[in-house]
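*Asks:* Got a sequence here, can you build the structure:
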Amino acid sequence: MSTEMQIMELISTAGDSKAKAFEALKKVKEKDFEGARALINEARKIDIEAHRIQTELITQDLNEDVESPAMSLLMVHAQDHYMTSQLAKDLIEALIEVFDK
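*Replies:* The predicted model follows:
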């Protein structure tokens, strides 16, 4: 798979994870904490795939036997999506615990 396709896959996967996290936040508003936790767990499973892709890209960059992929705005965009999805998931997970008390 080309580097560009890997980057697009990272963007898509991170977006799916963030969407699940925000669905979980809607469940919090409805006081459906079990539903919220289930959605956060789905987001975590999606994150495993996003992390795998990110690790693959980093490994390629560190491999001295091949030319490193060029840093691009698309790569920066993918990293931004990934880190934002992680932050959203972590914050919403904390909100579930706060509001379920």
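
*Asks:* drop to CA atoms for contacts and neighbour counts, all remaining ones
*Replies:* OK.

*Asks:* for the chain, what spans make up the helices?
*Replies:* 3-29, 33-62, 73-99 (DSSP state H).

*Asks:* wait, what's in contact with the residue nearest the centre of the chain?
*Replies:* Nearest to the geometric centre of the chain sits Ala14, at 3.4 Å (Cα atoms, centre = their mean). Ala14 is in contact with 46-47, 50, 81-82, 85, counting by Cα atoms under 8 Å, 6 or more residues apart in numbering.

*Asks:* Now show me the structure for the sequence below, then we'll compare the two:
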Amino acid sequence: MSDEEQLVIMQLIMDGGNAKSSSFEAIQAAKKGAFDQAQAKLKEADSFLAKAHNAQTDLLTTEAQGQHTQVSLLMVHGQDHVMNAITFRDLAGELVSVYQRLDNNSAK
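*Replies:* This is a model prediction of the structure:
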């Protein structure tokens, strides 16, 4: 595995982890009724996921150009981080919506 491939994989791990953390922070903010902050954290998570997606696209482009990327445990771990972060981000968006709906209903 080349140094460049290792850097891309580490970016997947970091961006996936950061996206998950931001998503969790969004849930915590919504739980406290800080919905603007929750939305900002969801946008932040989306930004990290976009970076991870770009890193994945780089790997796919290299593969499509005929330069095979060795699939290692580290690569699988990086992809797992990204997929987990995507799922967590989707769930966080739903939970923020539920908290906001509950807050709106209790205000009536």
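
*Asks:* TM-score, when you put one on top of the other?
*Replies:* Once superposed, the chains reach a TM-score of 0.91 (TM-score structural alignment, normalised by the length of the first structure), with 99 aligned residues with a Cα RMSD of 1.1 Å.

*Asks:* circling back to that earlier point, which of the helices of the first structure is buried the deepest?
*Replies:* Highest mean neighbour count among those (mean count of other Cα atoms under 10 Å): helix 3-29, with a mean of 20.

*Asks:* State the distance from Asp46 of the second structure to Gly66 of the second structure.
*Replies:* Distance, Asp46 of the second structure to Gly66 of the second structure, by Cα to Cα, to the nearest Å: 30 Å.

*Asks:* ok, now Thr87 of the second structure?
*Replies:* Thr87 of the second structure sits 31 Å away from Gly66 of the second structure, taking Cα to Cα as the criterion.

*Asks:* cool, and Asn105 of the second structure?
*Replies:* Asn105 of the second structure is 56 Å from Gly66 of the second structure, by Cα to Cα.

*Asks:* just Glu4 of the second structure next, same as before
*Replies:* Glu4 of the second structure is 16 Å from Gly66 of the second structure, by Cα to Cα.

*Asks:* what do you get for Val96 of the second structure?
*Replies:* As defined by Cα to Cα, Val96 of the second structure lies at a distance of 43 Å from Gly66 of the second structure.

*Asks:* what's the matching residue for Ala40 of the second structure over in the first structure?
*Replies:* Correspondence of Ala40 of the second structure to the first structure, assessed by TM-score structural alignment: Ala38.

*Asks:* For the closest residue in space to its match that isn't next to it in sequence, give its distance to Gln86 of the first structure.
*Replies:* Nearest non-adjacent residue to Ala38 of the first structure, counting by Cα to Cα, 6 or more residues apart in numbering: Ala24, 7.9 Å away. The gap separating Ala24 of the first structure from Gln86 of the first structure is 14 Å, by Cα to Cα.
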